[in-house]
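J.: predicted model and sequence below, questions to follow.
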Amino acid sequence: MIATLSLLAAAALLVSGCGAEASTPKDNALLVPELNKLLPQKVRDSGVLTVATDPQYPPCDFTNQSGKIDGFNHDILMEMAPRLGVEIRQEGIAFDGLLPGVQSGRFDAAMECITDNLERQKTVKFVDYAYATKSVITTSENKHGITANPLTTCGLKAGVQTGTEFVEDAELFSKNCKSEGKDALQITNFPTAGDQNTALQSGRIDFAFSNTATGVWQAKASNGRFKVIPSPLLSRTYVGIVVDIKADDTAKALLGALEAIVKDGTYGKVMSKWELNDIALDKPGINLATERPLELPKICGSCGS
């Protein structure tokens, strides 16, 4: 399981850069030829599938103390590689460049606990492999008394990372505050998760929005200096590997590899290793936000109190 780190070490992991990280398929016995044939010819010719990530979201993706990309997404990809019969190479970039990088053809795919939603499905396709829950994160002192009641955040300074679904979440919180005659959130956008975390630690913001698994990891890594708070205004979602909207065969290949590791138990072992069984998705699929929609949160006033 993830080693406990000092606050400074955790921060270093969250803000450090990284190069490419790759897998090499070693076991031809695991190859599923039908899946390999679905991959683009350029991928089959090169033997490399390039997957972009923003490695600042442990335990999804992060740069470990050896300077290599790590996380449960990394482990899933490494197990998918031999089924596809290609090397999977991860490259670290900023989050807001992930989807454009796939759309432009710079990357074959992107994977970084990216939420599958209807708006994003207009431009890309998702191969969903897990659930995600979201939470509010603040310092352990919680000096403003934030609780699961979303009205306790009204008027406070909130941090979100540019390009993430948390931008829309913060807007929903503000609308909820206004519906009760309270002040909206004072929202600051940050280019990276590291910048957001620094602002939270320094007191420039009062709280931030986070993937729950990432928030829990951060709280553990900092010896309890952060507090993770659930909210009924933050939904459970699907997260998926992103491919170009026209890349139907690539999506089918990735889905087939996921189904293979689910069926043989490898996927379950990865999720157990990272203590993420509660977000495991036993039936991966394509564009599940459309095909198997989950309930979306609505303005609810003081719900959660």
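T.: In hand now; what should we look at?

J.: okay, CA-based contacts and neighbour counts for the rest of this
T.: Fine.

J.: what's the burial count for residue 224?
T.: If you count neighbours by other C-alpha atoms under 10 Å, residue 224 ends up with 15.

J.: residues touching it, list them.
T.: Residue 224 makes contact with residue 140 under the criterion C-alpha atoms under 8 Å, 6 or more residues apart in numbering.

J.: can you tell me the SS state at it?
T.: Under DSSP: H, G, I helix; E, B strand; the rest coil, the three-state class of residue 224 is coil.

J.: how far away is it from residue 215?
T.: 11 Å (C-alpha to C-alpha, to the nearest Å).

J.: please apply the same query to residue 26.
T.: Residue 26 sits 35 Å away from residue 215, taking C-alpha to C-alpha as the criterion.

J.: which of the two has more neighbours?
T.: More crowded of residue 26 and residue 215, by other C-alpha under 10 Å: residue 215, with 25 against 13.

J.: name the element that one belongs to?
T.: Using DSSP states H and E, residue 215 falls within helix 212-221.

J.: now do residue 168
T.: Under the criterion of DSSP H and E, residue 168 resides in helix 166-179.

J.: contacts for the next helix or strand after that helix?
T.: The helix or strand immediately downstream of helix 166-179 is strand 186-190, counting by DSSP H and E. Residues outside strand 186-190 that contact it (C-alpha under 8 Å, 6+ apart): 155, 156, 157, 158, 159, 160, 161, 162, 167, 170, 196, 205.

J.: use this one as the comparison:
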Amino acid sequence: MRHGNTLPSLVLLTTGALALVGCSSSAAPARKDAANAVKLGIPVELVTTTADGAVIKLLPADTGQKLVFGMNLTSPPSRFKDDKGKQVGFNVDIARLIAKKLGKDIKIEDTTFEAIIPGLQSGRFDLTVSSMSRTDERLEQMDMIEYMGAGEGALFKKGNPDDIQASAKTSLCGLRVAAMSGSYQEQTSLPETSKKCAEADKNPVKATAFPSNNESILAVSSGRVDAAIADTPVVQYAQTQNKATFESLIFDGTKSHNNVGLPKGSPLTPAVAAALQKLMDEGSYQKVFDKWGIGNLALTVASTKQTPVGQ
């Protein structure tokens, strides 16, 4: 992995503050300061682009001057807020570049991950750049455009006391495992793993849903759960920022592509796909991924159809 910047260490909350984080079999109430649950160093390089007339012509004539993106700003390093409340992260950077390439202003509305798809359907949001993987259920409700590689990883205490293995997700059987509410991990991956646990005559995963990845990470640190699972950048970032506390791994055979999401049949989809492809071709897209140390996850084609992923 190439690293565009070296980021300062992640500083976790004290044990007393960690006790405030909910832990249950269902999503805990969202905390107002969830996005600031960890203190993070942030790369400062500014990546820019210019509007493209040919891409702009693909927009419907009645498109407004502002594009509204829905994001849950609680998931470093993809989308979160710094200690001054500024919206940052590689998804935020990509969203800004898309809007700029389309000649539009941008508004990013902070919401929960679970509220993004309903917000797209209701017209509250025009699109989202929130590291969404494709599922059959999501494809029934959304247009999706591939924009980055991903995988599924686990974060756990240093020393790996529960012997979690990259080669076997069933090594999570019987463990307390956190995932973000509404995520692929919570809705699909952990239930499927529990089924495999039952087939192997093992105890199911004791899954706990948290409103944000930050809170899942804090639950691992506090000992409320044994591990957290999330997309590759989330677990890698948390581990590299606090090597004395965490270890992480990426499960074998879980590589996939994450997607920009729009309402099903959105007239904006062709223009957004074209804008993203232009960003890839000109190099500004790659600069964003290098800036955040995830250059190896960059793609070269902004496909509206699922493309093969090499494992």
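T.: Arrived safely, thanks for sending. None of these values were measured; they are calculated from a predicted model.

J.: which of the contacts of strand 186-190 of structure 1 fall within helices?
T.: Counting by DSSP state H, the part of these found in helices is 167, 170, 196.

J.: the first one touches residue 161, doesn't it?
T.: If I follow you right, that is residue 167 of structure 1. Yes: using C-alpha atoms under 8 Å, residue 167 of structure 1 and residue 161 qualify as a contacting pair, with a distance of 7.2 Å.

J.: between those two, who's got more neighbours?
T.: Neighbours were tallied for residue 167 of structure 1 and for residue 161 using other C-alpha under 10 Å; the higher tally belongs to residue 161 (22 against 17).

J.: what does that one align to in structure 2?
T.: Aligned by TM-score structural alignment, residue 161 of structure 1 pairs with residue 180 of structure 2.

J.: what of residue 195 of structure 1?
T.: By TM-score structural alignment, residue 195 of structure 1 lines up with residue 215.

J.: number of nearby residues for its match?
T.: Residues contacting residue 215 of structure 2 under the criterion other C-alpha under 10 Å number 30.

J.: surely it meets residue 37?
T.: Yes: the pair residue 215 of structure 2 / residue 37 is scored as a contact, 7.2 Å apart, by C-alpha under 8 Å.

J.: list the contacts of the match of residue 161 of structure 1.
T.: 186, 209, 210, 211, 212, 213, 216, 230.

J.: and which of these is nearest residue 284 of structure 2?
T.: In terms of C-alpha to C-alpha, no member of the contacts of residue 180 of structure 2 lies closer to residue 284 of structure 2 than residue 230, at 26.4 Å.

J.: give the aligned range of the helix holding residue 215 of structure 1 in structure 2.
T.: Using TM-score structural alignment, helix 212-221 of structure 1 pairs with 232-241 in structure 2.

J.: mean deviation (superposed) between the matching stretch and structure 1, please.
T.: Aligned to structure 1 and superposed, stretch 232-241 of structure 2 gives a mean residue distance of 1.3 Å (mean C-alpha distance after the TM-score superposition for structure 1).

J.: ok, and what's touching that stretch?
T.: With contact meaning C-alpha under 8 Å, 6+ apart, stretch 232-241 of structure 2 is reached by 7-10, 75-78, 150-155, 213, 217, 229, 245-250, 294.
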